[in-house]
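Novice: Build me a structure from this.
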Amino acid sequence: MSSAPGTPATVALDAAGVPFTPHTYAHADTASSFGEEAAALLGLDEGQVFKTLVVQADDALVVAVVPVSGTLDLKKLAAAVGAKKAAMADPALASRRTGYVVGGISPVGQKARLRTVIDETAELYDTVFVSGGRRGFDIELAPADLARVTGAAFAPVARG
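Specialist: Modelled structure (predicted):
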């Protein structure tokens, strides 16, 4: 279906019959803001490029997908998933549970399927960009397809 690099994300999308477009770019080892790097190198609006964050919501891990132009509002995310409080998950735990390295965590094809919330601004675009499962690789797909393949809900969880 695609000529994308084989990552768990692309395998999952192909298996689900979800159309996507792969985009690779030259990731710099010195980059620390991976989503902003992707937007800049792919020539995209930062509102259309989304970062995948793993959050501890009460005693469960949850995935938040928010635009790189903003930040995650932990209180809004907690409310969206019915939790009392939320905090960023330990990066090592996030890597273990998703099967991806930090900076390359994709919302798709995770080792353990986690509850996922996508910021509602994704619905403003025909397509959005998310990590394809490694640094230097994004996938472009329709927000509705991203929600369907991850079992995600849309909610206002970003600010800025």
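Novice: From now on I want contacts and neighbour counts done on CA atoms only, so please keep to that.
Specialist: Fine.
Novice: Leaving out sequence neighbours, find the closest residue to Pro19.
Specialist: Leu141 (6.7 Å; CA to CA, 6 or more residues apart in numbering).
Novice: What about Pro107, how many residues nearby?
Specialist: Per other CA atoms under 10 Å, the neighbour tally for Pro107 reads 32.
Novice: whoops, I mixed them up, Asp59
Specialist: Quick note: Asp59 (other CA under 10 Å) scores 9 neighbours.
Novice: how much space between it and Ala78?
Specialist: As judged by CA to CA, to the nearest Å, Asp59 and Ala78 stand 11 Å apart.
Novice: for this structure, what spans make up the strands?
Specialist: All strands of the chain, identified by DSSP state E, fall at 21-24, 50-57, 60-67, 71-72, 86-88, 115-119, 128-134, 137-141, 153-155, 158-159.
Novice: let's see this one next to it:
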Amino acid sequence: MTSPPPLPTATPTDTATERPEGFRRVEQALAQAGHAERPRWLAQSARTAAEAAEALGVTVGQIAKCVVFRRLADDAAVMVVASGDRRVDEAALASVVGPVGRADAAFVRAATGFVIGGVSPVGEVAGRTLVKLMEQGLFRFDVVWAAAGHANGVFPATPAQLQSLTGAPVHPLAQG
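Specialist: Next comes the predicted model:
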């Protein structure tokens, strides 16, 4: 993979102690997995896929958003890593993991260790069951960008690398 071009609005981490704990967890997880790209810190917050795409100069679809649901059968957290330009089809998701409901901010934070707007597909806290799935639409792109544990943090990966990093099986989970 060729490295993504340098971004004028992003900088590599300076020292690990200067960034929030969630960002540092993602940085550590990526390093332990041997991922070549370090997370970047954006000058502006990117809490939504649209904000992240604008800050990075990429399309909204290239943002790998993490949407967390609550599985009704056992209260397990279900994370879908999906393209920022697509909505998760809850019926398709239910056909894979069983019926799901919406997860509130407290549930998302307890399940992942991240606040909404910075939920990363890697570096989550241990302790809860977290089922991960990946929406196949991400494979439309050579490189995608995922949150790195904070609204200002992002990291690049190919969809195949992201699938390897997360261990998430790939499914057609987008509406339409």
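Novice: closest one to Leu41 of structure 1 among the strands of structure 1?
Specialist: Set against Leu41 of structure 1 and scored by CA to CA, the strands of structure 1 come closest in strand 21-24, at 9.3 Å.
Novice: And Ala16 of structure 1, what's its match in structure 2?
Specialist: Aligning on TM-score structural alignment places Ala16 of structure 1 opposite Ala33 in structure 2.
Novice: who's in contact with its match?
Specialist: Residues near Ala33 of structure 2 by CA atoms under 8 Å, 6 or more residues apart in numbering: Leu165.
Novice: related to what we said a few turns ago, the residue nearest to Pro19 of structure 1 pairs with which position in structure 2?
Specialist: Leu141 of structure 1 maps onto Ala157 in structure 2, with residues paired by TM-score structural alignment.
Novice: swap in Ala57 of structure 1?
Specialist: Residue pairing (TM-score structural alignment): Ala57 of structure 1 is matched to Arg71 of structure 2.
Novice: Not counting sequence-adjacent ones, nearest residue to its match?
Specialist: Per CA to CA, 6+ apart, closest to Arg71 of structure 2 is Val100, 4.3 Å.
Novice: ok, how many other residues are close to the equivalent of that neighbour over in structure 1?
Specialist: Structural alignment (TM-score structural alignment) places Val100 of structure 2 against Ala86 in structure 1. When neighbours are defined as other CA under 10 Å, Ala86 of structure 1 has 22 of them.
Novice: Distance of Ala86 of structure 1 relative to Ser3 of structure 1?
Specialist: Between Ala86 of structure 1 and Ser3 of structure 1 the distance is 38 Å, computed by CA to CA.
Novice: got the contact list for the residue most central in space within structure 1?
Specialist: Nearest to the geometric centre of structure 1 sits Thr52, at 3.1 Å (CA atoms, centre = their mean). By CA under 8 Å, 6+ apart, Thr52 of structure 1 lies in contact with Val63, Ala64, Val65, Val66, Ile105, Ser106, Pro107, Val130, Ser131.
Novice: what separates Arg102 of structure 2 from Glu135 of structure 2, distance-wise?
Specialist: Arg102 of structure 2 is 18 Å from Glu135 of structure 2, by CA to CA.
Novice: higher neighbour count, the two?
Specialist: Glu135 (24 against 14).
Novice: which one in structure 1 is aligned with the more buried one?
Specialist: Counting by TM-score structural alignment, Glu135 of structure 2 corresponds to Asp119 in structure 1.
Novice: Tell me the spacing between its match and Leu141 of structure 1.
Specialist: Separation of Asp119 of structure 1 from Leu141 of structure 1 (CA to CA): 15 Å.
Novice: same deal with Arg134 of structure 1?
Specialist: Distance, Arg134 of structure 1 to Leu141 of structure 1, using CA to CA: 17 Å.
Novice: other SSEs contacting the longest helix seen in structure 2?
Specialist: Secondary structure of structure 2 per DSSP state H: the longest helix is helix 21-32. Using 3 or more CA pairs under 8 Å, 6 or more residues apart in numbering; DSSP states H and E, no helix or strand is in contact with helix 21-32 of structure 2.
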